[in-house]
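Colleague: 3D model of this:
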Amino acid sequence: MSDLALPRLAAPAAARPATPLTHAVVMVGRCVRLSRRNIDALLTGLMLPIMLMLLFVYLFGGAIDTGTAYVTYVVPGVLLLCAGFGASTTAITVTTDMTNGVIDRFRSLDIGGAAILAGHVAASVVRNLVSISLVFGVAFLIGFRPSATALDWLAVAGTLLLFILAISWISAAVGLLARSPEAAGGFSFFVMFLPYPSSAFVPVDTMPEWIHGFARNQPITPVIETVRGLLLGTPVGASPWRAVAWCVGILAIAIVASGLLFRRRTA
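Modeller: This is a model prediction of the structure:
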């Protein structure tokens, strides 16, 4: 029987009953395998951020004055765009599970909704870590030269991981709301759009004044400013605290909403 239909939970009769943690580990393995087999989505999530970075650097970078090499300025924004692409796949895979009958099989094995959703989120984190590594690799090849210390790199990793977790859980909630994978795929449009009215690709001050308020106070901007400041060794001000507040708030709301929506869909 395929991984899509039924996870392998076989164990000796004398073994202890499977715990929620065991279920979560099995679901993580299942979702990672499914991600690996979905070649089209995997290649899109891995290659599209790199293509966009090359597009901005080589076609638009010469016309944009950021006070530094444009590749240095744009990498943090591409990293968040990369995380958005990777997380949007989570909405599609969650909706697919909810509509193909596999959830009933999981429930017959006494696998809870928390384990199922955690598997999808963990797979999103793995996809994003691979994609972010590729973006960094290509960025170094085309001239990205950060001045971050070891502690700065750890802070960058923590900030990106927190953001990935938050957007992955909100994607899972969207997947529970959507009634078809196609509808869930629409979430990728929102995720792709949100970094543009921020400081991801151009300074906020260069935008029309009527958009300054939104660009400065949406969740993407403080995360980008935090990552950029840490990588370049420039002052970050209150951006880290704002970034953490946004991510923790989104994460808490998304986890609660996912639990409620899963119970409603499976009632």
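Colleague: rest of the way, CA atoms for contacts and neighbours
Modeller: Fine.
Colleague: Show me the helices in this protein, by range?
Modeller: In order along the chain, the chain carries the following helices (DSSP state H): 20-37, 39-55, 70-99, 102-108, 113-141, 150-177, 181-185, 187-193, 212-217, 220-232, 239-266.
Colleague: Need those helices in a markdown table (columns: distance to Asp205).
Modeller: Formatted as a markdown table, the entries for the helices of the chain read as follows, by distance: least, Cα to Cα, whole Å:
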| stretch | distance to Asp205 |
| --- | --- |
| helix 20-37 | 40 |
| helix 39-55 | 22 |
| helix 70-99 | 15 |
| helix 102-108 | 48 |
| helix 113-141 | 25 |
| helix 150-177 | 24 |
| helix 181-185 | 32 |
| helix 187-193 | 19 |
| helix 212-217 | 7 |
| helix 220-232 | 13 |
| helix 239-266 | 17 |
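Colleague: Tell me which of those approaches Gly62 most closely.
Modeller: For these, the distance to Gly62 is smallest for helix 70-99, at 7.7 Å, taking Cα to Cα.
Colleague: Which elements pack onto the closest one?
Modeller: Packing contacts for helix 70-99, counted by 3 or more Cα pairs under 8 Å, 6 or more residues apart in numbering; DSSP states H and E, involve helix 39-55, helix 113-141, helix 150-177, helix 181-185, helix 187-193, helix 220-232.
Colleague: Buried residues in that helix, which are they?
Modeller: For helix 70-99, the buried set under the neighbour-count rule, 16 or more other Cα atoms under 10 Å, comprises 70-98.
Colleague: Also stretch 99-116?
Modeller: Residues of stretch 99-116 classed as buried: Val102, Ile103, Phe106, Ile111, Gly112, Gly113, Ala114, Ala115, Ile116 (neighbour count, 16+ other Cα under 10 Å).
Colleague: so which of the helices of the chain comes closest to Phe201?
Modeller: Here helix 70-99 is closest among the helices of the chain (Cα to Cα), at 5.5 Å.
Colleague: what is the orientation angle of that closest one with helix 150-177?
Modeller: Relative orientation of helix 70-99 with respect to helix 150-177: 30 degrees, computed using axes from the mean of the first three to the mean of the last three Cα atoms, to 10 degrees.
Colleague: what's Ala254 in contact with, if anything?
Modeller: Ala254 sits next to Ala166, Trp169, Ile170, Ala173 when contact means Cα atoms under 8 Å, 6 or more residues apart in numbering.
Colleague: how close does it get to Trp246?
Modeller: In this structure, Ala254 lies at 12 Å from Trp246, with Cα to Cα, to the nearest Å as the measure.
Colleague: Here is a second sequence; please produce its structure as well for comparison:
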Amino acid sequence: MTAIAPAHQSHVISDAVTMLRRNLLRAIRYPGLSMFTILGPVVVLLLVVFVFGGTLGAGLPGVDPAGGREAYLAYVMPGILLITIAGTASGAAITVAMDMTEGITARFRTMSISRGAVLAGHVLGNTVQALVAVALVLGVGMLVGFRPTAGPLEWLALVGVITLISFAVSWIGIGMGMQAKTVETASNLPLILTLLPMLGSGFVPTETMPAWLQWFAEYQPFTPFIETVRSLLTGTELGWNLVLALGWAVVLTVVGYVWSMAIYERKSVRG
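Modeller: Presented below is the predicted three-dimensional model:
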């Protein structure tokens, strides 16, 4: 047993790396989904900042109305980054649904490939794409005037937090893609995730919302995600937001993994 376990573990890792390489190559050959993931948040960013930013920024606590647009850009940028991450779940759901409906996953099941590695390759590939998308959207934000004040440690922590959130959201996206019966359905399910930053503290402080919506906004996972990213970008106190963000990321990862593997195993038995 002790001699087999390391070999089995090495087999799983090598299979996952192979699946990761496959998914990254597919993303390069078919860049449409990745471009949409980046362009969507960029359009939202430019719209809310240059059309609504002056008014919305002037309403933020302690902000000089004359600098409302710049203040709102600093406030909304973390929410835009989380929308970017949430949007990558659509790509994960669509790619895994394509593999399921086109029979590629069924072919993998007949080969000597670790079952967990097949899905892990999708997740890791989508996580890498999410990090690239976040970096590009953040770059656009800086081009239009966003000026983060994070220090080296905050930047390092930010990369770690965004990676963990992207990993967790990718597992949820994979579960949605596995659950979907068609590719079209798979593209619709993750839209729920893209709404959560809007229904959190991504665009306005939660205390400005109606009481019933405020309760949801404060306790859903994307609010601590956004507040953690915001604190790291601005070098302000994290408080409990980091703990809540890490906890929610672990919960989403576990739920997505269990959900995805359960569907995969069930369809493997049927196959």
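Colleague: returning to what we had before: which one of the buried residues of stretch 99-116 of the first structure sits closest to Leu42 of the first structure?
Modeller: Proximity to Leu42 of the first structure was ranked across the buried residues of stretch 99-116 of the first structure by Cα to Cα; first place goes to Ile116, at 20.3 Å.
Colleague: The closest one pairs with which position in the second structure?
Modeller: Using TM-score structural alignment as the criterion, Ile116 of the first structure maps onto Val118 of the second structure.
Colleague: Looking at the second structure, name the residue matched to Leu261 of the first structure.
Modeller: Taking TM-score structural alignment as the alignment basis, one finds that Leu261 of the first structure is matched in the second structure by Ile263.
Colleague: Trace Thr84 of the second structure over to the first structure, please.
Modeller: Aligned against the first structure - with TM-score structural alignment as the criterion - Thr84 of the second structure pairs with Cys82.
Colleague: How about the contacts made by the residue nearest to that match when sequence neighbours are not counted?
Modeller: For Cys82 of the first structure, the nearest residue in space outside its immediate sequence neighbours is Pro49; the separation is 5.3 Å by Cα to Cα, 6 or more residues apart in numbering. With contacts taken as Cα under 8 Å, 6+ apart, Pro49 of the first structure has the following neighbours: Val78, Leu79, Leu81, Cys82, Val135.
Colleague: Tell me who's in contact with the fourth one.
Modeller: If a contact means Cα under 8 Å, 6+ apart, then Cys82 of the first structure has Gly45, Leu46, Leu48, Pro49, Asn128, Ser131, Ile132 as its contacts.
Colleague: Sort out which one of the residues you listed lies nearest Val204 of the first structure for me.
Modeller: Once Cα to Cα is applied, the member of those that ends up nearest Val204 of the first structure is Pro49, at 21.4 Å.
Colleague: how about the closest one, what's its match in the second structure?
Modeller: Match for Pro49 of the first structure (TM-score structural alignment): Pro41.
Colleague: Nearest to Leu21 of the first structure among the helices and strands packed on helix 70-99 of the first structure would be which one?
Modeller: With Cα to Cα as the criterion, Leu21 of the first structure lies closest to helix 113-141 of those, at 7.5 Å.
Colleague: List the buried residues in that closest one.
Modeller: 113-129, 131-132, 134-136, 139.
Colleague: Surely His120 of the first structure and Thr95 touch.
Modeller: No: here His120 of the first structure does not reach Thr95: they are 10.9 Å apart, not a contact under Cα atoms under 8 Å.
Colleague: contact partners of stretch 83-99 of the first structure?
Modeller: Contacting residues not belonging to stretch 83-99 of the first structure are listed as 41, 45-46, 103, 117, 120-121, 124-125, 127-128, 131-132, 164, 167-168, 171-176, 178-182, 184-185, 187-188, 191-192 [Cα under 8 Å, 6+ apart].
Colleague: Would you check the span in the first structure matched by stretch 138-147 of the second structure?
Modeller: The counterpart of stretch 138-147 of the second structure in the first structure, counting by TM-score structural alignment, spans residues 136-145.
Colleague: Please report how far the counterpart of Arg37 of the first structure in the second structure lies from Thr95 of the second structure.
Modeller: Taking TM-score structural alignment for the superposition, Arg37 of the first structure sits opposite Arg29 in the second structure. Look at Arg29 of the second structure and Thr95 of the second structure: by Cα to Cα, they are 13 Å apart.
Colleague: now swap in Val243 of the second structure and tell me
Modeller: Computed as Cα to Cα, the Val243 of the second structure to Thr95 of the second structure distance reads 32 Å.
Colleague: now swap in Gly40 of the second structure and tell me
Modeller: According to Cα to Cα, Gly40 of the second structure stands 19 Å off from Thr95 of the second structure.
Colleague: Could you do Leu82 of the second structure as well?
Modeller: The gap separating Leu82 of the second structure from Thr95 of the second structure is 21 Å, by Cα to Cα.
Colleague: can you pick the most crowded of the contacts of Ala254 of the first structure?
Modeller: The member of those that has the most neighbours, counting by other Cα atoms under 10 Å, is Trp169 with 29 neighbours.
Colleague: My understanding was that that residue contacts Ile253; is that so?
Modeller: No: between Trp169 of the first structure and Ile253 there is no contact, the gap being 9.1 Å when judged by Cα under 8 Å.
Colleague: Just give the nearest non-adjacent residue to the counterpart of Glu218 of the second structure in the first structure, would you?
Modeller: Glu218 of the second structure maps onto Arg216 in the first structure, with residues paired by TM-score structural alignment. Excluding the flanking residues, the one nearest Arg216 of the first structure by Cα to Cα, 6+ apart is Ser198, at 6.6 Å.
Colleague: returning to what we had before: export the buried residues of stretch 99-116 of the first structure to CSV and tack on distance to Thr149 of the first structure?
Modeller: Shown next, in CSV, are the buried residues of stretch 99-116 of the first structure (distance: Cα to Cα, whole Å):
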residue, distance to Thr149 of the first structure
Val102, 47
Ile103, 46
Phe106, 46
Ile111, 43
Gly112, 42
Gly113, 40
Ala114, 37
Ala115, 37
Ile116, 38
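Colleague: Max pairwise distance over those: which two?
Modeller: That would be Val102 and Ala114, which, of these, are the farthest apart (Cα to Cα) at 15.2 Å.
Colleague: Give me the most central residue, the second structure.
Modeller: Ile85 (2.8 Å; Cα atoms, centre = their mean).
Colleague: What is the burial count for the match of Glu218 of the second structure?
Modeller: Neighbours of Arg216 of the first structure using other Cα under 10 Å come to 16.
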